[in-house]
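*Asks:* need the 3D shape of this:
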Amino acid sequence: MDFRQAEVFLAVVEHGSLGKAAIARRLTQPAVSQTIRALERDFRTPLFHRVGSGLVLTPAGEAVVKPARQILRDLATARASVAEVSGAPSGTLELAAIYPVFEQPLIELIGAFRRDHPGVTVRVTEPDNEEVLLQQVHEGRVELGFCHLPTAGPHDVPGLTTHVIGRTELCVVMPPHTRPDLPDPLPFAEIPDLPVVAAPGGAVARLAVEERLRAAGMRTRLGVVTANRSMQIPLVLAGTGMAWTGRRSADLAEVRGAVVRSLAPPISLPQALMHRPGHLAPSARALRDLAVQRASTA
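*Replies:* This is a model prediction of the structure:
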């Protein structure tokens, strides 16, 4: 499978049809069809099942997805390495981040990187939870991933290189009408029975909080679930419920009228930067080194 075949194959995977993949790749539908047939001849097995008007992967096709993404990522890394030798790094650096894992520090990190590497475009996506993020890094969809790690246990992630570069102290942020005489720090057993503005299930911060709540004989009563974490504080301020967030976001929410408390006992989650082992594109290597350097001097 060469680079062009990998591009076409992944376009069909993403769009679920030959026609939509052809439009996305600016090709004719017969050209896309011929490419898929050629791959199936090479692999000697069907890669897609036709279901209705669309296509779904066969088990063999699912096995091809990761190598295809690896081909595209390796070529992008090679191009970036050549660009570095020829002059300043350029191209696009793909990141995934569970925001606000790093809150302002992540913004400042990207800002400092862009000042040093103005020719590089940084694209940041926000997966629903850490499990999705790790899969994206494993598969080469992104070069670097920023997320929380569980508080307990080893911090090495199988198959990835992991750098712990900070910690997030979780706070509870409550609507402005919440009674102001709550103790600070706030024991879990005394947290008001309010609905929660929560991240999707599986998020490390949510799991850590729910574990502490269960230990205190309480449970989460969901009000809103949103993968868009930037909506959490506005929803709390609108009276929708309470949320668990980092100290910086909590401080900003308090200025806007929210009732904020530290937790007792505290929850402090390791912040990690992760990438696949081996050679990184120059731009990814530069951002990783900058993050590690900043963590060592913090």
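
*Asks:* going forward, measure contacts between C-alpha atoms and count neighbours the same way
*Replies:* Fine.

*Asks:* residue 291 and residue 109 touch, don't they?
*Replies:* Yes. Contact criterion Cα atoms under 8 Å: residue 291 and residue 109 qualify, at 6.8 Å.

*Asks:* give me the more crowded residue out of those two.
*Replies:* Counted by other Cα atoms under 10 Å, residue 291 and residue 109 do not tie: residue 291 has more neighbours, with 21 against 16.

*Asks:* quick one: contacts for the more buried one?
*Replies:* By Cα atoms under 8 Å, 6 or more residues apart in numbering, the residues touching residue 291 are 109, 165.

*Asks:* helix, strand, or coil at it?
*Replies:* Classification of residue 291 by DSSP: H, G, I helix; E, B strand; the rest coil places it in helix.

*Asks:* gap between it and residue 32?
*Replies:* From residue 291 across to residue 32, the span is 41 Å (Cα to Cα, to the nearest Å).

*Asks:* also residue 38?
*Replies:* Using Cα to Cα, we find residue 38 at a distance of 10 Å from residue 32.

*Asks:* who has more neighbours out of the two?
*Replies:* Legend: neighbour count by other Cα under 10 Å for residue 38 and residue 32, higher for residue 32 (24 against 14).

*Asks:* surely the more buried one and residue 8 touch.
*Replies:* Yes. Residue 32 is in contact with residue 8 according to Cα under 8 Å; the separation is 6.5 Å.

*Asks:* shared neighbours of the two, which are they?
*Replies:* Contact criterion Cα under 8 Å, 6+ apart; residues shared by residue 32 and residue 8: residue 21.

*Asks:* ok, and what's touching the helix or strand containing residue 6?
*Replies:* Residue 6 belongs to helix 3-15 when assigned by DSSP states H and E. With contacts defined as Cα under 8 Å, 6+ apart, helix 3-15 is touched by 18, 20-21, 24-25, 32, 35-36, 39, 55-57, 65, 68-69, 71-72, 75.

*Asks:* same question for stretch 127-143.
*Replies:* By Cα under 8 Å, 6+ apart, stretch 127-143 touches 66, 69-70, 73, 93-98, 144-145, 147-148, 159-160, 199-204, 227, 274-276, 280, 284.

*Asks:* which of those residues are buried?
*Replies:* 69-70, 73, 93-98, 144-145, 147-148, 160, 199-200, 203-204, 227, 274-276, 280, 284 (16 or more other Cα atoms under 10 Å).

*Asks:* now the element after the longest strand anywhere in the chain, going C-ward?
*Replies:* The strand spanning the most residues in the chain, taking DSSP state E as the definition, is strand 161-174. Counting by DSSP H and E, the next helix or strand C-terminal to strand 161-174 is strand 186-187.

*Asks:* this one next, for a side-by-side:
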Amino acid sequence: MELRTLEYFVAVAEERSFTRAAARCHVVQPAISQRIRALEKELGEPLFERLPRQVVLTSGGAALLPHARACLAAAAAASLEFADRSGLLSGTLVLGTAGGLEGTSVPRLLGEYHRRYPGVQVRLTGAPSPVLMAQARSGEIDAAVIAEPPGGLPHGLGSRCLLEDRFVAVLPAGTRDPDHPMTLAEAARCPLIGYGSGSGAHAFVRDAFAAQGLQLDIAYATADIALQVTLVAEGIGIALTSYTNPLLRLDQRIVVVPLEPAIRLRKVLAWRLGNRPGPPLRAFLDLLTELPHTTHPTSATAEAPQDPQPAPQD
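*Replies:* Next up is the predicted model:
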């Protein structure tokens, strides 16, 4: 069982197509088909079910997939380890994000990482926090920036805090004093705009409502804060959203007010424990330790900075 064969197997499994797998691996399709048939013969059972428009894993293929990924990851880590020892770090860092990176230190960290390790390709992939947690635990991605669940991360994941955030209510401008908090009971009586039930952020709001004996009903579900703001400005409803997004402090069509009781959350970098991280991830974690990385939001009721006063004239 050769690494190249396992690479082809994983490509077919992920692409669900021999044609796309061949393009991904930069080989002709017959080469992949031949390798897969030989692997199936070696293991004594089919690994894929060939359907008219796609191929899907059989039970045997599903059993092999995590082992194949682990073998390829181990081989890549060994290669990168010696590249790291020579001072020529290379490879790929796959970082998942559930959105909202602009409010964290991650862009600055990625900039410094790129300057120090130009040979490492950083690939960002987006998905809801629960999906990214599963991908980090399985090793499909190296790490993820996610909203830490209210009950903490599942077993097998390590984390470092990147951002301490809070939820706020966003209303049309002129409809409420920004120093006047909105209770969750008041919010529950309004059409709500916010994160959908598949997102990690939704769980914080849902649990806070439940603690007050309230039912959370999101009428307009979207993780796009720019769209949330636009819907609020159109008078469709109020948004319950993350305060640290800079859009909330730039748009004159809205007013931002604190919630009572406060709903707080943390955004963390999460990665799989148990195995020694590969050199690209180790370098990123080392950089995270070296540079200040936790952001604390200012109060939603803080006064805006005043325009500078003109200097007195002689």
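
*Asks:* residue 146 of the second structure: what secondary structure?
*Replies:* Of the three states, residue 146 of the second structure takes strand under three-state DSSP.

*Asks:* ok, it to residue 57 of the second structure distance?
*Replies:* Counting by Cα to Cα, the gap from residue 146 of the second structure to residue 57 of the second structure is 30 Å.

*Asks:* once aligned to the second structure, how far is the helix or strand encompassing residue 113 of the first structure on average?
*Replies:* Secondary structure from DSSP H and E places residue 113 of the first structure in helix 104-116. After superposition onto the second structure, the mean distance of helix 104-116 of the first structure to its aligned counterpart is 2.1 Å, using mean Cα distance after the TM-score superposition for the first structure.

*Asks:* can you tell me what sits against that helix?
*Replies:* By Cα under 8 Å, 6+ apart, helix 104-116 of the first structure touches 120, 122, 248, 286, 287, 290, 291.

*Asks:* just the buried ones among these, please.
*Replies:* Applying 16+ other Cα under 10 Å to those flags 120, 122, 248, 286, 287, 290, 291 as buried.

*Asks:* now do the contacts for the residue nearest the centre of the second structure.
*Replies:* The residue lying closest to the centre of the second structure (Cα atoms, centre = their mean) is residue 97, at 2.0 Å. Counting by Cα under 8 Å, 6+ apart, residue 97 of the second structure makes contact with 124, 125, 126, 127, 128, 129, 132, 144, 145, 146.

*Asks:* ok, those residues in the first structure: which stay?
*Replies:* Among these, the contacts conserved in the first structure (both residues aligned by TM-score structural alignment, their matches' Cα atoms under 8 Å) are 124, 125, 126, 127, 132, 144, 145, 146.

*Asks:* are any of those residues buried, and which?
*Replies:* Neighbour-count burial (16+ other Cα under 10 Å) applied to these gives 127, 132, 144, 145, 146.

*Asks:* reformat those as CSV; add distance to residue 227 of the second structure.
*Replies:* Formatted as CSV, those follow (distance: Cα to Cα, whole Å):
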residue, distance to residue 227 of the second structure
127, 18
132, 23
144, 24
145, 22
146, 21
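
*Asks:* closest to residue 84 of the second structure out of these?
*Replies:* Among those, residue 144 lies closest to residue 84 of the second structure (Cα to Cα), at 22.6 Å.

*Asks:* if you skip the residues just before and after it, what's nearest to that closest one?
*Replies:* Among residues not flanking residue 144 of the second structure along the chain, residue 96 sits closest, at 4.2 Å (Cα to Cα, 6 or more residues apart in numbering).

*Asks:* a strand runs through that neighbour, doesn't it?
*Replies:* Yes. The assignment for residue 96 of the second structure by three-state DSSP puts it in a strand.

*Asks:* so it touches residue 147, yeah?
*Replies:* No. Residue 96 of the second structure lies out of contact with residue 147 (Cα under 8 Å); the separation is 11.8 Å.

*Asks:* tell me which two in the contacts of helix 104-116 of the first structure are the farthest apart.
*Replies:* Greatest spatial distance in those: 120 and 248, 28.0 Å, computed using Cα to Cα.

*Asks:* picking that back up, distance of the residue nearest to residue 144 of the second structure from residue 121 of the second structure?
*Replies:* Distance, residue 96 of the second structure to residue 121 of the second structure, by Cα to Cα: 14 Å.

*Asks:* and residue 151 of the second structure, by the same measure?
*Replies:* 33 Å.

*Asks:* what about these two, which has more around it?
*Replies:* With neighbours defined as other Cα under 10 Å, residue 151 of the second structure and residue 121 compare such that residue 121 has more, 14 against 8.

*Asks:* that one pairs with which position in the first structure?
*Replies:* In the first structure, residue 121 of the second structure lines up with residue 121, judged by TM-score structural alignment.

*Asks:* how deep is the residue lying closest to that match once chain neighbours are set aside tucked in, by neighbour count?
*Replies:* Leaving aside its sequence neighbours, residue 121 of the first structure sits nearest to residue 92 (Cα to Cα, 6+ apart; 4.6 Å). When neighbours are defined as other Cα under 10 Å, residue 92 of the first structure has 15 of them.

*Asks:* then residue 231 of the first structure?
*Replies:* By other Cα under 10 Å, neighbour count at residue 231 of the first structure equals 11.

*Asks:* show me where the second structure has its strands.
*Replies:* Along the second structure, counting by DSSP E, strands occupy 48-50, 55-57, 91-97, 120-126, 143-147, 157-172, 182-183, 192-194, 218-221, 238-242, 254-260, 264-272.
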